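*Asks:* take a look and give me a structure for this.
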Amino acid sequence: MEKKIEILLRLLKIEFAVAWIIIIGLIAGYETGILEEGVLVGNARAEYIAQLTGVLLAICLIPMSLRIFNLSLTKYIKNLDIENALKSYRRWSEVRIILLLVVAVFNISLYYWTMDTTGLLCGGMAALATMLCVPGRKRMLSELDLLKTEEEEEL
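*Replies:* Next up is the predicted model:
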């Protein structure tokens, strides 16, 4: 079981790093001119619709991504056996990171498409929210109620 926990933790850290690589790569792509900036500048209707979509994504998905993980953890994952709990924990961690990544990528792209800071603010909030999802051994064991079991085994 210890090996499975280590593998899961390593995979979650890799997925977290990939999410940040995507965000940084997107910014680098726009800043270096590889991706086109200002696509929506001058089209007021398209700018408005895109910004409204970005804000609504941020308002809905950021809290939902953080809350849905907590609800699944308390109502579902803790009632499973260890092996299934680890699989479910990984799945819900991936869902949480993907939801935040969608918001960040869309809104950062929106910033460069419209050159309006609304997208930058919403994308920054999503990127900052990913910091609440940093995988760690102690955190994972605590959330799965395995920390008590591990301490008991040491005694």
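
*Asks:* when you work out contacts or count neighbours from here on, use the C-alpha atoms and nothing else.
*Replies:* Noted.

*Asks:* and the gap between the residue nearest the centre of the chain and Leu9?
*Replies:* Of all residues in the chain, the one closest to the mean position by C-alpha atoms, centre = their mean is Ile97, 2.4 Å from it. As for Ile97, its distance to Leu9 is 14 Å (criterion: C-alpha to C-alpha, to the nearest Å).

*Asks:* which of the residues in whatever helix or strand the residue nearest to the centre of the chain lives in are classified as buried?
*Replies:* In this structure, Ile97 sits in helix 82-114 according to DSSP states H and E. Neighbour counts over helix 82-114 (16 or more other C-alpha atoms under 10 Å) mark 82, 85-86, 88-90, 92-114 as buried.

*Asks:* so how far is stretch 136-149 from its chain's centroid?
*Replies:* Remark: stretch 136-149 is offset 20 Å from the chain centroid, using C-alpha atoms, centre = their mean, to the nearest Å.

*Asks:* here is the second sequence; please produce its structure so I can put it next to the first one:
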Amino acid sequence: MKSVLNILRLEAGLSVLISLCFVVLYENDILLVGQWGADRIADYYWAIFMEVATICLIPLSLRLFKWKHVASAIHSDGDKAMLRWGTLRLAMLCVPMMLNTWLYYQFVNVAFGYMGIIGLLSLAFVYPTRTRYIQEMK
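*Replies:* You can find the predicted model right below:
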């Protein structure tokens, strides 16, 4: 149990750290801001894609462990299934969060920034703690 929790915490922490590194590097002008800013068509398509992905993946990740298939897999396989499904749940939140952070600085579109913040806040509801681990194993 402890090793699974440590791996899941590392995954969550690294994704937040990567997003934070994007912010620090772009805000200190180490990386160039707005490289894709002139391409309004790409901005529009990326915004639509990320809005749909963020809106769909957040509730999906929050309810993932309530599905019968996932719950039975966790009960039967134990730590192995918890690591697999926990990693999937974190990926459904963290990948769009990191991508939204990067896209915010590429297009300088606040919609990406807001979606990244929403992803970060949603991560608090699934952060792997010992108590949550025990509850989800029941």
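
*Asks:* what helices or strands is the helix holding Ile97 of the first structure leaning on?
*Replies:* Applying 3 or more C-alpha pairs under 8 Å, 6 or more residues apart in numbering; DSSP states H and E, one finds that helix 82-114 of the first structure makes contact with helix 2-32, helix 44-75, helix 117-130.

*Asks:* out of those, nearest to Lys138 of the first structure?
*Replies:* Counting by C-alpha to C-alpha, Lys138 of the first structure lies closest to helix 2-32 out of these; the figure is 10.3 Å.

*Asks:* how far does that closest one sit from its chain's centre?
*Replies:* Using C-alpha atoms, centre = their mean, the offset of helix 2-32 of the first structure from its chain centre is 10 Å.

*Asks:* also stretch 89-98 of the second structure?
*Replies:* Mean C-alpha position of stretch 89-98 of the second structure versus that of the full chain (C-alpha atoms, centre = their mean) differs by 2 Å.

*Asks:* tell me, it lands on which residues of the first structure?
*Replies:* Mapped onto the first structure using TM-score structural alignment, stretch 89-98 of the second structure covers residues 96-105.

*Asks:* can you check stretch 125-132 of the second structure too?
*Replies:* Counting by TM-score structural alignment, stretch 125-132 of the second structure corresponds to 132-139 in the first structure.

*Asks:* I'd like the helices and strands packed on helix 82-114 of the first structure as CSV, with distance to Glu150 of the first structure and mean neighbour count appended.
*Replies:* Output for these, formatted as CSV (distance: least, C-alpha to C-alpha, whole Å; neighbours: other C-alpha atoms under 10 Å):
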stretch, distance to Glu150 of the first structure, mean neighbour count
helix 2-32, 10, 15
helix 44-75, 19, 16
helix 117-130, 28, 21
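
*Asks:* and of these, who's closest to Leu144 of the first structure?
*Replies:* Of those, nearest to Leu144 of the first structure by C-alpha to C-alpha is helix 44-75, at 7.7 Å.
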